[in-house]
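Asker: Give me the fold of what follows.
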Amino acid sequence: MDYQTLAVSIADRVATVTLNRPDVRNAFNEITIAELSLAFDELGRSDDIRAIVLDANGPAFCAGADLNWMKKMAGYSHAENSEDAAKLAEMLRAIYLCPKPVVAKIQGDCYAGGMGLVAACDIAVTVNSASFCLSEVKLGLIPATISPYVIRAMGENAARRYFLTAEKFSAQEAQRIGFVHDVVPADALDAHVAAIVNALVTSSPNAVREAKVLVREVTGKPVDAAMVVDTAERIANVRASDEGREGVASFLEKRKPSWLV
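Answerer: Okay, the predicted model is just below:
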């Protein structure tokens, strides 16, 4: 479909979803939110897609919420604000729960809601010149809808500081606290992301999907009897799956698995 605020392309089983409002530093509004929800829902259900890259055009990755959208929200009733926030929350959830692995390719500054977009992805790579900021409290707001994802990414201790101070911090600090995985020079970003994507698309699609679910559903839970049973059942199910059997057989027979043919 045609998008107003995104550019979506597909090549070699990889979809690239590009934030495409460079004139406003890719700040998002209600249209962007709706289009991101739709794009990730459709791409997540496509058998032809193995991985998704979340990219952006222009010097900034995402400046958070669009100012004109925020002005309009200032006149909303409580009910209207609740409805609007719910759409943003569902958009973030669509990225987080997408069955395909999602890589954030951060080519510039990433603020406020933009950090929520990154945190909802599975893997994040940034240029070394990017700045990060959770700026909400400077506007009398809080990073509520993005908080489940941002806190998971950077941890509670770092969130206590940056949620409260709204300080800008560097790409190196973002990596130190675990918010991003890799920091690279700008001229190495394309190749670095391509290498990660290649690792994703050459693995078993079913195993990648189940591994993503595994991390989400095991994290933070006690290692008790229920956990032991659950994880044993998960590996048993994957071993018995078509791709599980094919992967082991291809390894023993020293040939490529069917998903690479």
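
Asker: contacts, neighbours, all on C-alpha from now
Answerer: Fine.

Asker: Test my guess that residue 62 contacts residue 111.
Answerer: Yes: counting by CA atoms under 8 Å, residue 111 is a contact partner of residue 62 at 6.3 Å.

Asker: all strands for the stretch 151-261 of the chain, in order.
Answerer: 168-170, 182-184 (DSSP state E, counting those that start in this stretch).

Asker: Which one's more surrounded, residue 62 and residue 111?
Answerer: Per other CA atoms under 10 Å, whichever of residue 62 and residue 111 has more neighbours is residue 62, with 34 against 24.

Asker: Identify the residues contacting that one.
Answerer: For residue 62, the contact set (CA atoms under 8 Å, 6 or more residues apart in numbering) comprises 19, 25-28, 56, 108-111, 113-115.

Asker: got these as TSV, with distance to residue 12 columns?
Answerer: Shown next, in TSV, are the contacts of residue 62 (distance: CA to CA, whole Å):
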residue	distance to residue 12
19	20
25	29
26	26
27	29
28	28
56	20
108	26
109	29
110	28
111	31
113	30
114	27
115	28
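
Asker: now the helices for the stretch 151-261 of the chain?
Answerer: 156-165, 171-176, 189-201, 205-218, 225-240, 242-252 (DSSP state H, counting those that start in this stretch).

Asker: Let's have those helices in CSV, adding distance to residue 138.
Answerer: Shown next, in CSV, are these (distance: least, CA to CA, whole Å):
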stretch, distance to residue 138
helix 156-165, 8
helix 171-176, 20
helix 189-201, 31
helix 205-218, 32
helix 225-240, 42
helix 242-252, 50
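
Asker: So which of those is the most surrounded?
Answerer: helix 171-176 (a mean of 18; mean count of other CA atoms under 10 Å).

Asker: Show me what that one is packed up against.
Answerer: Applying 3 or more CA pairs under 8 Å, 6 or more residues apart in numbering; DSSP states H and E, one finds that helix 171-176 contacts strand 131-133, strand 182-184.

Asker: Please generate a structure for the following sequence too, so the two can be compared:
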Amino acid sequence: MTGLVHTAHDRGITTLTLDSPGNRNALSATLVTGLADALTRCATDRDTRAVVLTHTGNTFCAGADLRDPPDPEALVGLLRQIVELPKPVVARVRGHVRAGGLGLLGACDLAAASTDATFAFTEVRIGVAPAVISLPLLPRTDPRALARYYLTGERFDAAEAVRTGLLTAADDDVDAVLAPVLDGLRRASPQGLAETKRLLTATVLETFDRDAAGLTALSARLFSSPQAREGMTAFLERRDPAWVV
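Answerer: Below you'll find the model as predicted:
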């Protein structure tokens, strides 16, 4: 357990809970480090058959913490760690997901949400782009849907997230829809899970190998730009940025 990531274990399933409700579980440097450390422990824990990633509060993850942002390379490392973990990672969402939080969902092998959850790629509205999080998202989700939501920053619901491939399932009772999934994972052999996951993530990891350096550089350049400074300042001051017409 760290201050921002809590760990619990039940019958082969290790649950990692993001617990930073004060900033809506935003991806601060501290949270990224804490989650990466917890995943490292899960990777070598023989009692962990699969990992559930969930949260406290009404937001799964609000994206990058603008006051304490993680290094782009650290975020790339965390997303790749989820993809490469030799155990399935299942996202359990009972709230809203924004920007970089959608990268966490994209990196997970399976993802379920309550039907009242909402989603948005808000990067364009603060002057940046969903660069690093595209590494797991582009190979796994509908490209036409991503084009719309990347370019507009529109909010969309859980049903649309299922249709686009961002979610595996959505239900009023997210635990009910996850119950048979977790039961199936408990019945699977560790070797079978690891090798099957390797098959499923091969294309995603090819994208990391090919594009991670370029997208990391793009993210760093955009976040240091004048438009990003204006966008982030406007967000923190709860006003429209200067370019809104």
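
Asker: Now, the contacts of residue 62 of the first structure that are in helices?
Answerer: 113-115 (DSSP state H).

Asker: among the residues you listed, who's most crowded?
Answerer: Busiest of these [other CA under 10 Å] is residue 113, holding 28 neighbours.

Asker: Apart from its chain neighbours, what residue comes closest to the residue opposite that one in the second structure once aligned?
Answerer: The alignment partner of residue 113 of the first structure in the second structure, by TM-score structural alignment, is residue 100. Among residues not flanking residue 100 of the second structure along the chain, residue 63 sits closest, at 3.9 Å (CA to CA, 6 or more residues apart in numbering).

Asker: distance of that neighbour from residue 104 of the second structure?
Answerer: 9 Å (CA to CA, to the nearest Å).

Asker: which SS state does residue 112 of the second structure fall under?
Answerer: Of the three states, residue 112 of the second structure takes strand under DSSP: H, G, I helix; E, B strand; the rest coil.

Asker: What separation do you get for it and residue 202 of the second structure?
Answerer: For residue 112 of the second structure relative to residue 202 of the second structure (CA to CA), the value is 22 Å.

Asker: cool, residue 220 of the second structure as well?
Answerer: 27 Å.

Asker: What lines up with residue 207 of the first structure in the second structure?
Answerer: In the second structure, residue 207 of the first structure lands on residue 192 (TM-score structural alignment).

Asker: next one: residue 230 of the first structure
Answerer: For residue 230 of the first structure, no residue is aligned by TM-score structural alignment.

Asker: Now do the buried residues in stretch 65-84 of the first structure.
Answerer: Buried residues in stretch 65-84 of the first structure, counted by 16 or more other CA atoms under 10 Å: 65-66.

Asker: ditto for stretch 84-95 of the second structure
Answerer: 84-95.

Asker: where does residue 47 of the first structure fall, helix, sheet strand or coil?
Answerer: Going by three-state DSSP: residue 47 of the first structure is coil.

Asker: and it, how many neighbours?
Answerer: 10.

Asker: could you check the distance from it over to residue 65 of the first structure?
Answerer: Distance from residue 47 of the first structure to residue 65 of the first structure, by CA to CA: 32 Å.

Asker: Could you do residue 166 of the first structure as well?
Answerer: 15 Å.

Asker: Residue 228 of the first structure now?
Answerer: 43 Å.

Asker: cool, residue 102 of the first structure as well?
Answerer: 22 Å.

Asker: What is the distance between stretch 151-163 of the second structure and the centre of its chain?
Answerer: The chain centre lies 15 Å from the centre of stretch 151-163 of the second structure; the measure is CA atoms, centre = their mean, to the nearest Å.

Asker: equivalent range in the first structure for that stretch?
Answerer: Using TM-score structural alignment, stretch 151-163 of the second structure pairs with 164-176 in the first structure.

Asker: follow-up on the earlier one: any chance of the strands of the stretch 151-261 of the first structure in CSV, plus distance to residue 142 of the first structure?
Answerer: Output for the strands of the stretch 151-261 of the first structure, formatted as CSV (distance: least, CA to CA, whole Å):
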stretch, distance to residue 142 of the first structure
strand 168-170, 16
strand 182-184, 27
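
Asker: State the helix or strand in which the residue nearest the centre of the second structure lies.
Answerer: Residue closest to the average C-alpha location in the second structure (CA atoms, centre = their mean): residue 104, at 1.2 Å. Taking DSSP states H and E as the definition, residue 104 of the second structure sits inside helix 100-107.

Asker: For that helix, enumerate the helices and strands it packs against.
Answerer: Using 3+ CA pairs under 8 Å, 6+ apart as the test, helix 100-107 of the second structure ends up in contact with strand 59-61, helix 72-84, helix 134-137.

Asker: average offset between that helix and the first structure?
Answerer: For helix 100-107 of the second structure, the mean distance from the matching residues in the first structure following superposition reads 0.5 Å, by mean CA distance after the TM-score superposition for the first structure.

Asker: how near is whatever residue of the second structure lines up with residue 60 of the first structure to residue 75 of the second structure?
Answerer: Using TM-score structural alignment as the criterion, residue 60 of the first structure maps onto residue 59 of the second structure. Residue 59 of the second structure sits 19 Å away from residue 75 of the second structure, going by CA to CA.

Asker: With residue 164 of the second structure instead?
Answerer: Distance of residue 164 of the second structure to residue 75 of the second structure, given as CA to CA: 23 Å.

Asker: Ok, residue 200 of the second structure next?
Answerer: 22 Å.

Asker: Check residue 42 of the second structure too.
Answerer: For residue 42 of the second structure, the distance to residue 75 of the second structure equals 18 Å [CA to CA].

Asker: Repeat that for residue 91 of the second structure.
Answerer: 17 Å.

Asker: Please apply the same query to residue 229 of the second structure.
Answerer: For residue 229 of the second structure, the distance to residue 75 of the second structure - CA to CA - is 20 Å.

Asker: So if I had to pick from these two, which one is more boxed in?
Answerer: residue 75 (25 against 17).

Asker: Could you pull up the contacting residues of residue 191 of the second structure?
Answerer: By CA under 8 Å, 6+ apart, residue 191 of the second structure has no neighbours at all.

Asker: now swap in the one 3 residues further on and tell me
Answerer: Applying CA under 8 Å, 6+ apart, one finds that residue 194 of the second structure lies in contact with 86-88.
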